[in-house]
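Visitor: Quick one: sequence plus predicted model below, questions after.
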Amino acid sequence: MFTAITHSQIYVLDQDEALDFYVGKLGLEVNADVEFGFMRWLTVNVPGHPDRQILLAKPGGPQMSEDTARQVRELLTKGAAGGMLILTTDDCRKTYETLLGLGVEFTDEPTEREYGIDCGMRDPFGNHIRFTQLKQG
């Protein structure tokens, strides 16, 4: 059957602002930035891992009506329809301090958990992001 997940999607209201956040602040890299006319296919990935991409999609296009897209945009603006990403890092506290210095909005400070140290933040569109320093072993 299936062998991998290659793409996941989150909604963003402004793809250029999303690039500034995901590439400029989080340090991800652009994998694809293609204009199809009806949509811009914009994906990012963790450096060195192009096999797992995040599609930064604007609500709309061929997959939904304009009325539905408007409703999704309204929910995103309210912070009620954001997606979720979980990333890993080698040093959660250092990553937290770096991103805090770049003005990233955090929802949780680094906290010891059974599985390691993790914390939470939000992107400019209300999507929830967690990053974790996993315990060894």
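Guide: Looks like it came in fine.

Visitor: can we go C-alpha only for contacts and neighbour counts from here?
Guide: Noted.

Visitor: so Pro50 sits right up against Asn31, yeah?
Guide: Yes. The pair Pro50 and Asn31 passes the contact test of CA atoms under 8 Å, sitting 6.8 Å apart.

Visitor: Comparing these two, which shows the higher neighbour count?
Guide: Neighbour count, other CA atoms under 10 Å: between Pro50 and Asn31, Asn31 has more, with 20 against 17.

Visitor: tell me the secondary structure for the more buried one?
Guide: Recorded secondary structure, Asn31: strand (DSSP: H, G, I helix; E, B strand; the rest coil).

Visitor: After the biggest strand by length in the chain, which helix or strand is next? Please name it.
Guide: Scanning the chain for the longest strand, with DSSP state E as the assignment, gives strand 105-113. Toward the C-terminal end, the helix or strand that comes next after strand 105-113 (DSSP states H and E) is strand 116-122.

Visitor: for comparison:
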Amino acid sequence: MTVSISAVHVFVDDPDAALVFYRDTLGLTVRHEVEQDGFRWITLATASQPEIQIVLSQPHAGRSQEDGDAIAALLAKGELRPMHFSSDDLDATFEAVAGAPGAEVLEEPQSRPWGARDAAVRDPAGNLFRLEQS
């Protein structure tokens, strides 16, 4: 039996700002974009791992008002779990991400005691985004 990751969902409050960040800044490729009931889902992938899709969706899309409100509140507080990306050039990728509209730098690139070198940024929606040297 083989199991692999096919998709990861990321909540965003502004799909257009998220698209600029993930497509234009990080270079991910848009695979699908769906609009339904006033909401958008945008599916992206990296060139190096096209089989793993990142799905950007709004908190209220496909959910009850109560559940959407709860997710939106967590998103606004920056309390959703972080995403981790790796890059073969941490410094160059960090400079691009740090200069992206709406991005907030939390930690500049630094070496960690456990051997990793990484940085931390919030995307335009407030999601914690860790970037490490691959």
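Guide: Happy to help now that I have it. Because the structure is a prediction, the values reported are computed rather than measured.

Visitor: Strands along structure 1, start to end?
Guide: Per DSSP E, structure 1 carries strands over the ranges 7-11, 29-35, 40-45, 53-57, 84-88, 105-113, 116-122, 128-134.

Visitor: Tell me the counterpart of Asp91 of structure 2 in structure 1.
Guide: Using TM-score structural alignment, the partner of Asp91 of structure 2 in structure 1 is Arg93.

Visitor: wait, I meant Ala47 of structure 2
Guide: Aligning on TM-score structural alignment places Ala47 of structure 2 opposite Pro47 in structure 1.

Visitor: need the contact list for that match.
Guide: 27-29 (CA atoms under 8 Å, 6 or more residues apart in numbering).

Visitor: again, only using 7 Å
Guide: With contact taken as CA atoms under 7 Å, 6 or more residues apart in numbering, Pro47 of structure 1 is in contact with 28-29.

Visitor: Check the gap between it and Tyr22 of structure 1 for me.
Guide: The gap separating Pro47 of structure 1 from Tyr22 of structure 1 is 12 Å, by CA to CA, to the nearest Å.

Visitor: residues shared between the contacts of those two?
Guide: Common neighbours of Pro47 of structure 1 and Tyr22, using CA under 7 Å, 6+ apart, are Leu28.

Visitor: so Asp90 of structure 1 touches Gln133, yeah?
Guide: Yes. Here Asp90 of structure 1 reaches Gln133: they are 5.5 Å apart, a contact under CA atoms under 7 Å.

Visitor: Please say which of those two ends up with more neighbours.
Guide: More neighbours surround Gln133 than the other of Asp90 of structure 1 and Gln133, with 21 against 12 (other CA under 10 Å).
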